[in-house]
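>>> just to be clear, the model below is a prediction. Sequence and coordinates:
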Amino acid sequence: MTKEVGVHWICQACRQAPAVEDVRDDDPRQPYSLCHECADRLRHYALRPIEWFNLAALHGWTKFLLHDDFYDQDGEASQPDVDDYATDDMRAPTLEMCAGSLERLIDFCVTRWRLGKEEFEAFRPFATGTVLAAIEDRAEAGNRQVWETMVQLCANVVGSPAAPWVRAQFERAWRDRSLFIWAEAAAKCLPAAEGLHKTIDALKTVQGRDLEKQMSALSWFGAPAVLDWIEARLPRQDVTASWGQLASVSDLNWSRVQSWLASGRPLSLVAIDALASFIPRQGQARILTILDPKLKGCGDRSMIVHALRTYEAQDSAPRVATKCSFIIQYVNELRTE
């Protein structure tokens, strides 16, 4: 869907020609303001890299017409619906090229599929207050993906000075089902107990599969209190591995694992899944790679092997047998502290 507009601003993609169309094809609420040529390239998944970058910086890369189904992270089209696609050497800027401008650096972060240490460290030359003000302005103007990126930057770049702003973002996080994103900022920007208690309170009314999805927000706090929460909220049946993963990043110690194994199902299943989460492997959840959890208080891995074999003798279900076999096979790689 297209709407002709008067020439009041520059094309959001090329930033050279006048904008004469509002393209609303994938988001009527936040249209792309484009020149005719860029609008045509957008619809044919054939933007040149700098054009994709400029649009993704404003709108986020998760919109359908900018999605990673059609462009790589450098903005080059992977499925152009034209016969003569060419980038014309109009490359998207690199991190190094953006690092000298705070606004352009934020643009770069919005276009990334994932952010990491390199992007966060690029903000060091800028004053914290200046960064926070820019983040607040961009979050206010942006859609959900842009807002989530700003919350992530607050968590990893600004820290405690962002506490008032992070605190004020809770309602939006809950409304947009972005509790996981908000919780990282809460863990890193708010007083230690505040973010955890706010997150636990938010989960009181959540049940079933929805709880399993949203409880991952508790992962950021690394708090033993989460283990108590697991004991209180764990369902009696259909216990998925997500419960064990959450336990593994919540300061889990060997004595608690032993207690859970001795208590039998369902907590024993959580204990086994948690032990498996301490073993790094391909395809593991990204949160485990980020947090790198370690089992506390177990100096002798042979105790783990003995405990699992003892438990398996009482519960030989295929799920248990498979997971115990995996842990025993790779017990020397199980991360401990």
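Okay, I see it.
>>> please make it C-alpha for all contacts and neighbour counts, starting now.
Will do.
>>> name the nearest residue to I135, ignoring sequence neighbours.
M150 (5.6 Å; Cα to Cα, 6 or more residues apart in numbering).
>>> am I right that the one you found is in a helix?
Yes: counting by DSSP: H, G, I helix; E, B strand; the rest coil, M150 is part of a helix.
>>> residue contacts, it?
135-136, 138-139 (Cα atoms under 8 Å, 6 or more residues apart in numbering).
>>> distance between the ends of stretch 297-304?
11 Å (Cα to Cα, to the nearest Å).
>>> give the buried residues for that stretch.
298, 304 (16 or more other Cα atoms under 10 Å).
>>> repeat that for stretch 161-173.
So, applying 16+ other Cα under 10 Å, buried residues of stretch 161-173: 162-163, 165-167, 169-170, 173.
>>> output the contacting helices and strands for the helix or strand hosting F326.
Assigned by DSSP states H and E, F326 belongs to helix 318-329. Using 3 or more Cα pairs under 8 Å, 6 or more residues apart in numbering; DSSP states H and E, the elements in contact with helix 318-329 are helix 267-277, helix 301-312.
>>> mind checking how far it is from the chain centre?
Here helix 318-329 is found 29 Å from its chain centre; the criterion is Cα atoms, centre = their mean, to the nearest Å.
>>> give me the angle between it and helix 301-312.
160 degrees (axes from the mean of the first three to the mean of the last three Cα atoms, to 10 degrees).
>>> any residues touching the helix or strand where K188 lies, and which ones?
Assigned by DSSP H and E, K188 belongs to helix 179-189. In this structure, residues lying in contact with helix 179-189 by Cα under 8 Å, 6+ apart are 148, 151-152, 154-156, 158-163, 166-167, 169-170, 173, 194-196, 199, 214-218, 220-221.
>>> that older thread, what angle separates the helix holding F326 from helix 267-277?
40 degrees.
>>> contacts for helix 318-329, please.
In contact with helix 318-329 (Cα under 8 Å, 6+ apart) are residues 269, 272-273, 275-276, 279, 304-305, 308-309, 312, 334.
>>> so for the top helix by length along the chain, what gets flagged as buried?
Ranked by residue count, the top helix of the chain under DSSP state H comes out as helix 128-141. If you call a residue buried by 16+ other Cα under 10 Å, then helix 128-141 has these buried ones: 128, 131-132, 134-136, 138-139.
>>> below is an additional structure, to be compared with the one above:
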Amino acid sequence: MAITDFCEACKRNEINVVEASDDPSQPYKLCNQCHERLVKYSLRPIEWYNLAVVHSPNKFSLHDDFYEENGEAFQPEEDIVVTKKDKAPTLREVRDNLESLLDFSITRWFLEDDVINALKKHNNQKTLSSVKSRFYVTGNYEVKSRMLEIVADVLGASASGWVRELWENYDEDLLYPISWATASSLPSEEGLSNIFEQLKLVGEKELPIAAFTCLHRFRSSNVLDWIESTSTSFNDNWGRLASICFPTWERMKTWLNKGRPLSLIALDTMANCVKGYGDMYVEQFSPKILCTDNYEVEPIINDYYQKDGVPRVKMKVARIMENKQEIFDKG
């Protein structure tokens, strides 16, 4: 975390080169040797790691086309000699030290369960203090985003005060990660109100994917109400989002009766409850259509098909009929 005049990669030599990165406001600051290895995709693991802590592994020169998650180069343009001291830290080595663990979390492509569980073993208030400090000291979007992911997956309600501050000083570039943090830290109605207000500013074409990204963690029937009042055209993401928000059969009937786009969204919502449908993210929630009168399903869906028999509807109806037991739940 300390800002020094030493090379960001090796942390030993003085800075000789300032190399532009994807972010013009955050260039790489390197010694001559590390600069040469950077441009030749030949960084040692610890050098890659140190740069990833500052710049995130999503920068072009650091990303997974060139390096594994342990910092080993895939396609170096020069030979690399890696000694024990040149290896990147492992989770086992850093998990007991909060600052080192937070560094490690930034270098991961995704914030996965092993890191989340390690962070949960630390004091929430100390973690929050460090997360806030890192958030404000960096201008790097990916690092800021990772800090908000930690709020979402580790800190939850203990960070509610800070999340409210972030909404008061809202940065539109951070809508997605602020939304994730909001879902875990604020009461549902309060959080959704903030997000719905910002989604009003999103264009019609981008809205469905923005809505899914912002709202999927809430899993709230209020989201279904919002979809019903907001969607103006069909998009796959409406059904993805609806399926994980505890949809009822009564609502599916209502949407079918309203016609397009809600009728198509209803069919997609039901189809998304089938394992192997193609959406691994949705599948992990094992979505169901709740409170179903099983005797109604087939006649009502077939009746809709008679009115709207296009190939897409035919395919979805067939999938739903073949998987009724998996999709519909009386509870």
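Looks like it arrived, so ask away. Remember, predicted model here, so these are calculated numbers, not experimental data.
>>> just to revisit the earlier point, selection in ChimeraX covering whichever of the contacts of helix 179-189 of structure 1 are buried, please.
A single ChimeraX command suffices to select whichever of these are buried according to 16+ other Cα under 10 Å:
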select :148,151,152,154,155,156,158,159,160,162,163,166,167,169,170,173,195,196,199,214,215,216,217,218,220,221
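>>> among the contacts of helix 179-189 of structure 1, name the ones in helices.
Secondary structure defined by DSSP H assigns 148, 151-152, 163, 166-167, 170, 173, 194-196, 199, 214 of these to helices.
>>> one step back: which residues in structure 2 does the longest helix of structure 1 align to?
Using TM-score structural alignment, helix 128-141 of structure 1 lines up with residues 124-137 of structure 2.
>>> now the strands for structure 1?
2-4, 21-23, 32-34 (DSSP state E).
>>> so which of those comes closest to A92 of structure 1?
Closest to A92 of structure 1 of the strands of structure 1 is strand 32-34 (Cα to Cα; 17.9 Å).
>>> post-alignment, that closest one versus structure 2, mean distance?
With mean Cα distance after the TM-score superposition for structure 1, strand 32-34 of structure 1 departs from structure 2 by a mean of 1.8 Å once superposed.
>>> contacts for that strand?
Against strand 32-34 of structure 1 from outside (Cα under 8 Å, 6+ apart): 10-13, 18-24, 55.
>>> go again using 6 Å as the cut-off
Strand 32-34 of structure 1 has contacts (Cα atoms under 6 Å, 6 or more residues apart in numbering) with 11-12, 19, 21-23.
>>> the aligned partner of C245 of structure 2 in structure 1 - how many residues pack around it?
When structure 1 is aligned by TM-score structural alignment, C245 of structure 2 is paired with S250. S250 of structure 1 has 22 neighbours, counted by other Cα atoms under 10 Å.
>>> surely S250 of structure 1 and G222 touch.
Yes: the pair S250 of structure 1 / G222 is scored as a contact, 4.1 Å apart, by Cα atoms under 6 Å.
>>> before we move on, the earlier item: and the contacts of helix 318-329 of structure 1, which are buried?
269, 272-273, 275-276, 279, 304-305, 308-309, 334.
>>> so which of those is the closest to D107 of structure 1?
Distances from D107 of structure 1 to those, taken as Cα to Cα, are shortest for I279 (36.3 Å).
>>> which residues does the closest one contact?
333-334.
>>> quick one: what's aligned to it in structure 2?
Using TM-score structural alignment, I279 of structure 1 sits opposite V274 in structure 2.
>>> for that match, give its distance to K316 of structure 2.
From V274 of structure 2 to K316 of structure 2 the distance is 11 Å (Cα to Cα).
>>> returning to what we had before: taking the ones in helices among the contacts of helix 179-189 of structure 1, tell me the two that lie furthest apart.
Top of the distance list for those (Cα to Cα): A163 and Q214, 22.0 Å.
>>> hang on, the earlier thing: okay if I get the contacts of strand 32-34 of structure 1 as JSON lines plus distance to A241 of structure 1?
Compiled in JSON lines, the contacts of strand 32-34 of structure 1 are given as follows (distance: Cα to Cα, whole Å):
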{"residue": "C11", "distance to A241 of structure 1": "48"}
{"residue": "Q12", "distance to A241 of structure 1": "44"}
{"residue": "A19", "distance to A241 of structure 1": "50"}
{"residue": "E21", "distance to A241 of structure 1": "49"}
{"residue": "D22", "distance to A241 of structure 1": "46"}
{"residue": "V23", "distance to A241 of structure 1": "43"}
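>>> ok, so of the residues you listed, who is nearest I290 of structure 1?
Ranked by distance to I290 of structure 1 (Cα to Cα), these are led by Q12 at 34.7 Å.
>>> can you tell me which residues contact that closest one?
Contacts of Q12 of structure 1 by Cα under 6 Å, 6+ apart are 33-34.
>>> check the gap between whatever residue of structure 2 lines up with it and V54 of structure 2 for me.
By TM-score structural alignment, Q12 of structure 1 lines up with E8 in structure 2. Distance of E8 of structure 2 to V54 of structure 2, computed by Cα to Cα: 8 Å.
>>> against I80 of structure 2, how distant is the aligned residue in structure 2 for A77 of structure 1?
Using TM-score structural alignment, the equivalent of A77 of structure 1 in structure 2 is A73. Separation of A73 of structure 2 from I80 of structure 2 (Cα to Cα): 9 Å.
>>> my guess is I327 of structure 2 contacts S286. True?
No: assessed by Cα under 6 Å, I327 of structure 2 is found out of contact with S286, at 9.3 Å.
>>> common neighbours of the two, please.
Contacts common to I327 of structure 2 and S286, judged by Cα under 6 Å, 6+ apart, are absent.
>>> dump the strands of structure 1 to TSV, plus distance to G264 of structure 1 and mean neighbour count.
As requested, the strands of structure 1 are exported to TSV (distance: least, Cα to Cα, whole Å; neighbours: other Cα atoms under 10 Å):
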stretch	distance to G264 of structure 1	mean neighbour count
strand 2-4	61	13
strand 21-23	58	22
strand 32-34	56	26
